[in-house]
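# any chance you can model this:
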Amino acid sequence: MKVKILAVLAGIGLLVHQYFIWFYAPIAQSGLVQKIFYMHLPCSWWALVSFFVVFVASILYLFKRDEVFDRVAGAAAEVGVLFASLALLTGSVWARAEWGHWWLWDPKLTTALIMWYVYAGYLVLRNTPMGRDRKALVCAVLGIVAFLDVPLVFFSAKLWGSAHPDGLARKSSGMEVRMWHTVFTGLAAFGFVWGAMLLSRVKQLAHHARLEALFVWDDE
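Presented below is the predicted three-dimensional model:
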């Protein structure tokens, strides 16, 4: 029921967000291409939230050894990699229009790409043939260690400077009010999408675990 409610809210939120993007938010100096920012930012933020959930769930698994936390960590990692992929793709399109290049080895972009590779590797590990308990333990440790890169992504622009808008924000006069409204609408809409996807995937993993247990019982 919770997933259905979140899915409905996500659909409504995305429609409202699209209206805000194309009809409410003003056109920036860089032109229409700037509007991809309203898709790029929510994907980036919810990717970081996903990896924080992986971090917390991994810690809880180490302390309680409850498979629920392992499933939450796995589901959050999958959703996080998806959102991070969308953030990198939309960011590349935006970069091509703004900078004339699809990619720059900028501190912000580089740490984000490293983060993507680390969590993609985490997902590969989760699908390797290994005992369930041992795999959950190894993944929990990696889920904690992998999070070390997440604060670097968040603070890289302030630490090392960046061509990314985060690095230029300190020099700008700020966005218009309607732009901020569109940003927050996008964060809310993508938040509903994120919640629906996460809960759905956790339930799928729980069903998969039950089926595996049934097959093991039948073999015995």
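
# all contacts plus neighbour counts: C-alpha atoms, from now on.
Noted.

# quick one: the helices in the protein, in order.
2-19, 37-64, 67-99, 107-126, 132-146, 149-160, 165-168, 177-219 (DSSP state H).

# contacting residues for the most centrally placed residue in the chain?
The residue lying closest to the centre of the chain (Cα atoms, centre = their mean) is Ala47, at 1.4 Å. Listed by Cα atoms under 8 Å, 6 or more residues apart in numbering, the contact set of Ala47 reads Val79, Gly80, Val81, Leu82, Phe83, Ala84.

# before we move on, the earlier item: output the helices of the chain in TSV, with distance to Gln29 appended to each entry.
Listed next are these as TSV, based on distance: least, Cα to Cα, whole Å:
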stretch	distance to Gln29
helix 2-19	20
helix 37-64	13
helix 67-99	11
helix 107-126	23
helix 132-146	38
helix 149-160	22
helix 165-168	14
helix 177-219	13
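
# Ile27 is nearest to which of those?
Comparing the helices of the chain by their distance to Ile27 (Cα to Cα), the top pick is helix 177-219, with 9.4 Å.

# so which elements touch the closest one?
helix 2-19, helix 37-64, helix 67-99 (3 or more Cα pairs under 8 Å, 6 or more residues apart in numbering; DSSP states H and E).

# this one next, for a side-by-side:
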Amino acid sequence: MHGFANPARFLRIARWLMPLCMGVGIVLTAVALGWGLFVVPPERLQGETVRILFLHVPAAWLGMAGWMGIAAASFTEVVWRHPLAAIAARACAVPGALFTAICLVTGSLWGRPAWGTWWVWDGRLTSMLVLLFLYFGWLALARASEGVEGGAARAPAIFGLVGAVNIPIIHYSVIWWKVQHQPPSITMGKSAIDGAFLWPLLAATLGFTLIFAGVVLARMRALLASQQAEARLRRKAMAEVEF
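Sure thing, here's the model as predicted:
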């Protein structure tokens, strides 16, 4: 793993892995969404509204996965001081926040016909909203700590680790508390979803995950290039001053 922390080696891998993830992800997502929106039959109880499932579930998964990526990168930064860890966390934050927002919007659109209301303050919805606020807080903290050295520079990493406590709360909220949200339909080795809905859902989730990975790699490349450009400018400025 330490080998992948080398920026030059990472750039060589990301140069071909990023377009591969994006290309396969876009194709798979387009096929899965077309399958789910136009081929899958209406659900017996929810009718046509069940089609929101194919965007809502992948968005929920990637909203949580984005913060898990921040937490993993933060742990790596704090423990091993990997040079790419902070960049990886920053790369995960924006797409993670975007998918969290999509999850909340699609959940509200789905909840209106299913529950008769746009929003309920139950454990699952509230903890997901907290996750979006955590993303906003992390992004603000990361921006404020740019150019800072010492312990203050690791403040976003510590915040990322502390915020990870919310992830199991989101996952187990439908089990711990009586909530409006339905319990998990897919568990380890079992699924309560009919195969007609399950397979396009899994394909959409995989497709969106590959797109997410491609976006994160692209953002890491851009952030790393920006840092390298700033370092070259600083060295050039110092050389001119010395001259």
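
# what does the TM-score come to for these two?
Overlay of the two chains. TM-score (TM-score structural alignment, normalised by the length of structure 1): 0.92; 218 aligned residues with a Cα RMSD of 2.0 Å.

# what's the match for the residue nearest to the centre of structure 1 in structure 2?
Aligned by TM-score structural alignment, Ala47 of structure 1 pairs with Gly63 of structure 2.

# what about the aligned residue in structure 2 for Asp66 of structure 1, neighbour count?
With TM-score structural alignment defining the correspondence, Asp66 of structure 1 maps onto His82 in structure 2. Residues near His82 of structure 2, counting by other Cα atoms under 10 Å, number 20.

# for His82 of structure 2, give its distance to Ala225 of structure 2.
17 Å (Cα to Cα, to the nearest Å).

# then Met64 of structure 2?
Counting by Cα to Cα, the separation of Met64 of structure 2 from Ala225 of structure 2 is 27 Å.

# more neighbours, those two?
Just comparing Met64 of structure 2 and Ala225: by other Cα under 10 Å the higher neighbour count belongs to Met64, 24 against 14.

# about what we covered before: surely the match of Asp66 of structure 1 touches Ala72?
No - the pair His82 of structure 2 and Ala72 fails to qualify as a contact (Cα atoms under 8 Å) at a distance of 11.6 Å.

# please name the nearest non-neighbouring residue to the alignment partner in structure 1 of Phe136 of structure 2.
For Phe136 of structure 2, the aligned position in structure 1 is Ala120, judged by TM-score structural alignment. Excluding its sequence neighbours, the residue lying closest to Ala120 of structure 1 (Cα to Cα, 6 or more residues apart in numbering) is Val81, at 6.6 Å.

# swap in Asp122 of structure 2?
Among residues not flanking Asp122 of structure 2 along the chain, Val179 sits closest, at 5.3 Å (Cα to Cα, 6+ apart).

# residues contacting the counterpart of that neighbour in structure 1?
Aligned against structure 1 by TM-score structural alignment, Val179 of structure 2 finds its counterpart in Ser162. Going by Cα under 8 Å, 6+ apart, Ser162 of structure 1 touches Asp106, Pro107, Lys108, Ser156, Leu168.

# trace Ile102 of structure 2 over to structure 1, please.
Aligned partner of Ile102 of structure 2 by TM-score structural alignment: Leu86.

# chain neighbours aside, what residue packs nearest to its match?
Using Cα to Cα, 6+ apart, the nearest residue to Leu86 of structure 1 is Cys43, at 6.4 Å.

# distance of the one you found from Leu125 of structure 1?
For Cys43 of structure 1, the distance to Leu125 of structure 1 (Cα to Cα) stands at 24 Å.

# among these two, which residue is more densely surrounded?
Neighbour count, other Cα under 10 Å: between Cys43 of structure 1 and Leu125, Cys43 has more, with 26 against 16.

# correct me if wrong: the more buried one contacts Leu89.
No - counting by Cα under 8 Å, Cys43 of structure 1 does not reach Leu89; the two are 10.2 Å apart.

# what touches both of those two?
Common neighbours of Cys43 of structure 1 and Leu89 (Cα under 8 Å, 6+ apart) do not exist.

# mind listing what Trp116 of structure 1 touches?
Val81, Ala84, Ser85.

# typo on my end, Trp119 of structure 2
Trp119 of structure 2 neighbours (Cα under 8 Å, 6+ apart): Ser108, Gly111, Arg112.

# which residue in structure 1 aligns with the last one?
Under the alignment (TM-score structural alignment), Arg112 of structure 2 pairs with Arg96 of structure 1.

# quickly note the distance from that match to Thr110 of structure 1.
From Arg96 of structure 1 to Thr110 of structure 1 the distance is 16 Å (Cα to Cα).

# what do you get for Val153 of structure 1?
8 Å.

# okay, the two: which has more neighbours?
Neighbours were counted for Val153 of structure 1 and for Thr110 using other Cα under 10 Å; Val153 has more, 19 against 15.

# quick one: what's aligned to that one in structure 2?
Using TM-score structural alignment, Val153 of structure 1 sits opposite Ile170 in structure 2.

# show the contacting residues for its match.
Gly123, Arg124, Ser127, Met128.

# can you get me a residue count around the third one?
Applying other Cα under 10 Å, we find 19 residues neighbouring Ser127 of structure 2.

# counterpart of it in structure 1?
Using TM-score structural alignment as the criterion, the counterpart of Ser127 of structure 2 in structure 1 is Thr111.

# how near is the nearest residue to Val16 of structure 1 once chain neighbours are set aside to Met130 of structure 1?
Leaving aside its sequence neighbours, Val16 of structure 1 sits nearest to Thr185 (Cα to Cα, 6+ apart; 7.7 Å). Going from Thr185 of structure 1 to Met130 of structure 1 by Cα to Cα gives 43 Å.
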